[in-house]
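1. Return a 3D structure for these sequence lines:
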Amino acid sequence: MAEAHQAVAFQFTITPEGIDLQLSYQALNQIYHSGVRSWKRRVSRMRNRVIKGVYPASPSSWLFVVIAILATLYMRSDPSMGLIDKIQQHLPLSSQGQTMLSALVFSTLLWLSLILALRFCLKLLLSYHQWMFEMHGPVSNTTKVWVTLLRLLSSRKPLLYSYQTSLPHLPVPTIKDTLSRYLQSVRPLLSDPAYKRMTELANGFESNLGNRLQRYLKLKALWATNYVSDWWEEYIYLRSRGPIMVNSNYYGMDFLFVTPTSVQAARAGNTITALLLYRRKVNREELKPSRVPGTVIPLCAAQYERMFNTTRTPGLETDVLQHWQDSEYVAVYHKGRFFRLWVYNAGRLLSPREIEHQIQRILDDPSPPLPGEERLGALTAGDRVPWHQMRKQYFSSGINKRSLDIIERAAFFVTLDDEEQGMKGDDPAGNLDRYAKSLLHGKCYDRWFDKSFSIVIYKNGKNGLNAEHSWADAPTIAHLWEFTLATDAFQLGYTDDEHCKGDVDRMLPHPRSLLHIDLPLSSKCLGICTSLTVAQSLADDVDCHVFPFREFGKGRVKKLRVSPDAFIQISLQLAYYRDRGGFCLTYEASMTRLFREGRTETVRSCSNETCAFVKMIIQNTLCSAEQCRRLLRLASEGHQNLYRMAMTGAGIDRHLFCLYVVSKYLGVDSPFLKEVLSEPWRLSTSQTPIQQIELFDIKNHPDYISLGGGFGPVADDGYGVSYIIVGEDMINFHVSSKYSCKETDSHRFGAEIHKALQDIMALMSAEPKSAAPSRGPSQPKKQL
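-> Next comes the predicted model:
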């Protein structure tokens, strides 16, 4: 129990001469510096609260208002219209002191009133969304005036959370509009009789139960900050009782072509340092607020609050997200052992070289895992109820609880993997697929899937991450990962012998094993082994395929006057039709962070216009090149319009979801809502945005291209597709499906995506056009 002795700051023994007090200077020094650092954070938070509380004004503007009021009083003019005199009557001071103090009170009240007025004006400006529908056309005078006013109010440098209270609330669409858009979205998927039946269900819902549910939802929208986000987090994520591994968690990859260092400990040192530097920026609110690309429009930053020091803990009916203000260590897993790595010493952040030194000590530690330690992480990979029961029975008190608390309170989780991954060797394509599977689930027990995110450092220096989904969406973790990769490669860097830069304090205490688990042998087998069996069965069923598409990128697509995202979505529809012989309900994630605490909305990208274009290709319809371009642009414009409507609060699925939740609270059933919410998303797609392109010099360093990330399939008989548009000439795709479904194959679908992109580009680039390209190797089975 050497670890327990090191945690004691002082020891004493009673002798005949009295009490012999033995102080540990090192422990007391750590306590002192930890306290100083904690107080600095508190002062910094208080300062930031004041700065963002008065935004878009500044604290110094108070002095300007005071001087202006005093100047007018000196000129024997009363700008308060008698209010200063009324305030003066209630102050028990001398005449001169009363005048000065009453002027200060009035100036402060006037200043606060001006701040509220400015914030109200900013909120009104941010509630205007017509600009989004004018981005690629003539700009109206209203939008021009709006841009000018917004730039004036946003001229002062904001903190990360400065815009939060000025963001508008998510509006509740009307029942009529939502149902109309829903029926339009399912029209290409239903036969005439099925569509007529669905229309009757929708009309019956609108005329009866719908309006009643809508009234409750509007009441919630008046009261709550966001009428969707809390229910979405609870019912879609936290109440799920199945494994979060594969089903919910997602992954992010390293650079595609390069690995900055092949030394595992060195890559861990720089990666951990970069993450902690990002955490410092978040805590100090030094990050620039995220904005809509190319504009000054801010996005909600609420998801950053729980990025670090956060863990999802299992419950019987629902999980809980626990967040701590700070943590001075990270939890590290290596070959079955859990370690606590302190990242601060005497109040300072360890240098990358010192963290590398500590990581190397962990790698060199020959001690075997304790009984029950090696596969403990499998509990986080299996079903949630067994994990809750194990936690309640064996981890609710004593040494087991203390050991578990150390993992869960860590800033984040780090796995030092003993495998090599990346695009290497004689089978680069297959290695990329194995790399993706490793990040998605690993060995099912060597990740802590409950942590907000876990970092994986491989033996050959490759890295990646696995993120828990309930606390935030992919763009937030992608922002963190972009900063980490850029800081690691371009800011921190490595020495010529591939080690981290900086000096090493050789007196740093050795990282110690942090777990002391006391479990009955039967419980270890029954609990951990059962969860591991469930997790391994799920992991073995996942078919991952990752491939970079290099033939062209957004540069050539833009020349066609088509949105790159719409081009890819239309290509996915063509690929799916060739693969499965029909269309399907398609999910594309869109953000709603233009609103406070906004998360995502669904873009139903299988539209009438898209299907018309795909059918034209599939059926080999004779048409001119100009006709083909017209159909593609109609499909692209339709998709862009759906995307803009989703971003501006006029989506379909979140509204219907919340109406369904209200119906459950009221104890009433709706056949329409029940059918809508049970429809499977056989094609689930998402684009990973590049938000900080200024961090990567792709022109001078073209090899430093991120692969992006991916996720598991949403439906058992469907595909999950994630893509990232990198620079002007490259698109990276991540495709997932399940081996257990005989109708899906990730590699086959990847080949269809590749062919669809090429066929559409060839079709649109051809000058004279007499016929469309052939279908390709996969013939359609049926047509809906």
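2. all contacts plus neighbour counts: C-alpha atoms, from now on.
-> OK.
3. Might one say that Thr586 is in contact with Arg604?
-> Yes - the pair Thr586 / Arg604 is scored as a contact, 5.6 Å apart, by C-alpha atoms under 8 Å.
4. in the stretch 601-750 of the chain, which spans are strands?
-> Using DSSP state E, counting those that start in this stretch, the strands found in the stretch 601-750 of the chain span residues 683-687, 709-711, 719-726, 730-738.
5. Who are the contact partners of Gly720?
-> 683-685, 711-714, 734-737 (C-alpha atoms under 8 Å, 6 or more residues apart in numbering).
6. could you redo the strands of the stretch 601-750 of the chain as CSV and give each row distance to Lys144?
-> Shown next, in CSV, are those (distance: least, C-alpha to C-alpha, whole Å):
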stretch, distance to Lys144
strand 683-687, 30
strand 709-711, 37
strand 719-726, 30
strand 730-738, 34
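7. And these: which comes nearest Arg506?
-> Between Arg506 and those, the shortest gap by C-alpha to C-alpha is with strand 709-711, which sits at 37.8 Å.
8. and that closest one, what other elements does it pack with?
-> Taking 3 or more C-alpha pairs under 8 Å, 6 or more residues apart in numbering; DSSP states H and E as contact, the helices and strands that strand 709-711 lies on are strand 250-253, strand 719-726, strand 730-738.
9. And the next helix or strand past the helix ranked longest in the chain?
-> Secondary structure of the chain per DSSP state H: the longest helix is helix 95-126. Once the chain leaves helix 95-126, the next helix or strand it forms, by DSSP states H and E, is helix 141-153.
10. buried sites along the longest helix of the chain?
-> 98-99, 101-108, 110-111, 115-116, 118-123, 125-126 (16 or more other C-alpha atoms under 10 Å).
11. ditto for stretch 415-426
-> Buried residues in stretch 415-426, counted by 16+ other C-alpha under 10 Å: 415-417, 421-423.
12. and for comparison, fold this next one:
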Amino acid sequence: MAEAHQAVAFQFTITPEGIDLQLSYQALNQIYLSGLRSWKKRVSRIRNRVIKGVYPASPSSWLFVVIAILATMYMRSDPSMGLIAKIQQHLPLSLHVSLSAQGQTMLSALVFSTLLWLSLILALRFCLKLLLSYHQWMFEQHGRVSNTTKIWVTLLRLLSSRKPLLYSYQTSLPHLPVPAIKDTLSRHLESVRPLLTDPEFERMTELTNKFESNLGNRLQRYLKLKALWATNYVSDWWEEYVYLRSRSPIMVNSNYYGMDFLYVTPTPLQAARAGNTITALLLYRRKLNREELKPSRVPGTVIPLCAAQCERMFNTTRTPGDETDVLQHWLDSEFVTVYHKGRFFRLWVYRAGRLLSPREIEYQVQRILDDSSPPQPGEEKLGALTAGERIPWSQTRKQHFSSGVNKRSLDAIERAAFFVTLDDEEQGMRGDDPEGNLDRYAKSLLHGKCYDRWFDKSFSIVIYKNGKNGLNAEHSWADAPTVAHLWEFTLATDAFQLGYTEDGHCKGEVDRSLPHPQRLLWDISSEVQTQAESSLAVARTLADDVDCHVFPFREFGKGRIKKLRVSPDAFIQISLQLAYFRDRGGFCLTYEASMTRLFREGRTETVRSCSNESSAFVRALDGGEAEEQCRHLFRLASEKHQNLYRMAMTGAGIDRHLFCLYVVSKYLGVESPFLKEVLSEPWRLSTSQTPVQQMELFDIKNHPDFISLGGGFGPVADDGYGVSYIIVGEELINFHVSSKHSCSETDSHRFGAEIRKALQDIMVVLTVDPKSSSSSKGSVKPQAKKLL
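-> Here you go, the predicted model:
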């Protein structure tokens, strides 16, 4: 093999004249450059640890403290109030012998200065943590900022004036608080009131009161004890019990997808799009490793969000187990794994410590596309093992992939930076049926053929035959905003930074001596092939049942909504309530994902968007009430939704607290009828907004066609809908709706039409009111921008 031959750095033979040593200087040079790159990364990581370890101070501030102390001593003043003398007395005897009296004094002053500097850092970090624990600013009305908040803003700006690294704020972020159990139960009763009849609500109230007076306070004490000990009292249990312990397929049920630009495909060449996409992802990884990415913040503010989810973005795989899966993360891999027409390849993206140019990666990808060798027996559908049930995959993995050639090839997939599929289909909004093609594009990214993706990888990139791309992400390691941040960077870097030549190829030079991508070898037994077919049958049944509908809403966007002084998110969520009511004739428990990344290791919380206020507005509008009354009820519903969202963000949500109480009850071996009923309630309407986080990367005004489609996910309930939406620019909202064909009561296209009509109907009602532009309260984002 050519790559094996080139890996040999030297050869020697023993002759009668002695040892004949032959060195390959090219190979030795590559070893040297690769080692140099490794050491540079180590030095960079050590430097970053020091910088973020002393934040919000700087390493150079130590020198300032030392000079200040020495200057005051030179002025014959003792700033330490006798501590320097005491330190000098306790110096080791060897230093007393080897150093003069003046040297001992100088050394003692340096020790005191360092201790003083460290104390100041701890004090600054404690102050920053206190400031970041203040959340009242979020609840203040637009245009009415309290003096307390103004002082808080000033102090926060002062402490955040230094340019931070990606993880600089981590140790200063507050811990997620445990809400009072009485408050959580009260809010839960309020959230289910519009869903229950009077007798049902009375029964739930009685069940709640029994839980609070008996078992609830006992469970709460254990939970508070965990909160004192753990960094975050929710996240580890959420990751384990919601994601990793699930034994059902993660395809469709857990994994989600992200799409390419809506109107533009930068190049029609599959290999070229792969070259730029892979390069952009690796450039993001380089910035991530060097911590050069700016910390994510609450939009329009200087308030940082937790960056812990970024740590496992690359080189990460979810490995199956009999009872629970495990997330495995490795140090940087210098290769990606590529799947094409049933074959797996290892594609090295570094050579001699140098990242290959986009043109070189395109050249290597084209070699894979031109390779006509057939798949090995059982290789083509091997990926179906990751799409089926977890227990069969775990058992097959232990029995047939724990040694030999299969283990080496599986390691190449699992340790890769990420997974790449070169799909042989064309996708995107194209042809005579653009809407239908968008739906097929979504289904392709969500599950593909059920065997041509590696669903266990932290994320997989799909490059289609016509140059369209997309990704499929595993959910347990991070939530959608983290992946969306990566994908925004990738699309923008691909289109605006790396670019293409006039004939659609990547830019850069090509070293044609690059070794060919390596085929991964397998020894797949008949038992493995049988299990792969069985997993594929399960996955196909699940995939065929998914009904996806993707549509851009162009009638208006957030620009027109904000002119009414209404939160765009509240507007959309209330519209979804109206659409569901018209579609199903009632209300349901609604899940809207909110972040808790204001806290260390925070992930998500649930906003129960179906409230008494939103249901009152929906009934009034659909019942033909007067427009003035409908407008009044809408404003109440909008304000209620915003308040629910703020409470979820600041740790006062309902569902994560109840979930953790349930976990504690299971550890204690006690049954709670209340918790069992609450946690078994189906989320028939599950919603999520994909945030646009890096607007500076996209020049929408000059490049209006470069609009992101966002992404989506499968339905949470068998008889419900999954709705994802992204607010792009001022005039466009993209929706992704999913449901199941097997449920006769749901239809994604029908629900999509209801969403369109609901948005338009509410806009008509609000725009009739001449006072609407001044009577409603503002949303979080306008308030945040005014403050910070």
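13. about what we covered before: with respect to burial, which of the strands of the stretch 601-750 of structure 1 scores highest?
-> Using mean count of other C-alpha atoms under 10 Å, the stretch among the strands of the stretch 601-750 of structure 1 with the largest mean neighbour count is strand 709-711, at a mean of 31.
14. what range in structure 2 does that one sit on?
-> On structure 2, the counterpart of strand 709-711 of structure 1 by TM-score structural alignment is residues 711-713.
15. on average, how far is the matching stretch from the matching bit in structure 1?
-> When structure 1 is overlaid, stretch 711-713 of structure 2 sits 0.1 Å from its aligned residues on average, using mean C-alpha distance after the TM-score superposition for structure 1.
16. what's next to that stretch, contact-wise?
-> The contact list for stretch 711-713 of structure 2, computed with C-alpha under 8 Å, 6+ apart, reads 252, 254-259, 442, 446, 690, 722-726, 736-738.
17. rerun at 10 Å
-> With contacts defined as C-alpha atoms under 10 Å, 6 or more residues apart in numbering, stretch 711-713 of structure 2 is touched by 251-260, 442-443, 445-446, 470-472, 480, 484, 548-550, 686-690, 721-726, 734-739.
18. repeat for stretch 111-121 of structure 1
-> Residues contacting stretch 111-121 of structure 1 (C-alpha under 10 Å, 6+ apart): 53-59, 61-66, 105-110, 122-127, 149-150, 153, 163, 165-168.
19. That one against structure 2, how far on average?
-> Averaged out, stretch 111-121 of structure 1 is 0.2 Å away (mean C-alpha distance after the TM-score superposition for structure 1).
20. Give the aligned range of that stretch in structure 2.
-> Going by TM-score structural alignment: stretch 111-121 of structure 1 matches residues 117-127.
21. now do stretch 333-349 of structure 1
-> Under the alignment (TM-score structural alignment), stretch 333-349 of structure 1 falls on residues 339-355 in structure 2.
22. same question, stretch 389-403 of structure 1
-> Counting by TM-score structural alignment, stretch 389-403 of structure 1 pairs with residues 395-409 of structure 2.
23. Can you point out the buried residues in that stretch?
-> For stretch 395-409 of structure 2, burial by neighbour count (16+ other C-alpha under 10 Å) applies to 396-397, 400-401, 406-409.
24. same question, stretch 675-692 of structure 1
-> For stretch 675-692 of structure 1, by 16+ other C-alpha under 10 Å, it's 676, 680-691.
25. closest one to Ser706 of structure 1 among the helices and strands packed on strand 709-711 of structure 1?
-> strand 250-253 (6.9 Å).
26. Report the next helix or strand after the closest one in sequence order.
-> helix 264-284.
27. which residue numbers in structure 2 go with that following helix?
-> Counting by TM-score structural alignment, helix 264-284 of structure 1 corresponds to 270-290 in structure 2.
28. The matching stretch: average distance to aligned residues in structure 1?
-> Mean deviation for stretch 270-290 of structure 2: 0.5 Å (mean C-alpha distance after the TM-score superposition for structure 1).
29. Could you find the closest non-adjacent residue to the aligned partner of Ala495 of structure 2 in structure 1?
-> Using TM-score structural alignment, the equivalent of Ala495 of structure 2 in structure 1 is Ala489. Computed as C-alpha to C-alpha, 6 or more residues apart in numbering, the closest residue to Ala489 of structure 1 that is not its neighbour in sequence is Pro260, at 6.2 Å.
30. That neighbour: what's it in contact with?
-> By C-alpha under 10 Å, 6+ apart, the neighbours of Pro260 of structure 1 are 266-267, 461-462, 485, 488-490, 493-494, 498, 704.
31. Compare the residues you listed and tell me which is most surrounded.
-> Greatest neighbour count in those, by other C-alpha atoms under 10 Å, goes to Arg267: 32 neighbours.
32. what's near enough to touch the residue nearest to it when sequence neighbours are not counted?
-> Closest residue to Arg267 of structure 1 apart from its sequence neighbours, by C-alpha to C-alpha, 6+ apart: Gly461 at 5.7 Å. By C-alpha under 10 Å, 6+ apart, the contact list for Gly461 of structure 1 reads 254, 259-268, 416-417, 420-422.
33. Quick one: the strands in the stretch 351-500 of structure 1, in order.
-> Under the criterion DSSP E, counting those that start in this stretch, the stretch 351-500 of structure 1 carries strands at the ranges 413-416, 453-457, 463-467.
34. and Thr688 of structure 1, what pairs with it in structure 2?
-> Alignment note (TM-score structural alignment): Thr688 of structure 1 maps to Thr690 of structure 2.
35. got it, and Gly727 of structure 1?
-> Gly727 of structure 1 maps onto Gly729 in structure 2, by TM-score structural alignment.
36. The host helix or strand of Ile755 of structure 2 against structure 1, how far on average?
-> Using DSSP H and E, Ile755 of structure 2 sits in helix 748-768. In the superposition with structure 1, the average deviation recorded for helix 748-768 of structure 2 is 0.7 Å (mean C-alpha distance after the TM-score superposition for structure 1).
37. report the angle between the axes of that helix and strand 732-740?
-> Here helix 748-768 of structure 2 points in a direction 140 degrees away from that of strand 732-740 (axes from the mean of the first three to the mean of the last three C-alpha atoms, to 10 degrees).
38. Output the residue interval of structure 1 matched by helix 748-768 of structure 2.
-> Using TM-score structural alignment, helix 748-768 of structure 2 pairs with 746-766 in structure 1.
39. what does stretch 536-554 of structure 2 give?
-> Using TM-score structural alignment, the partner range for stretch 536-554 of structure 2 is residues 532-550.
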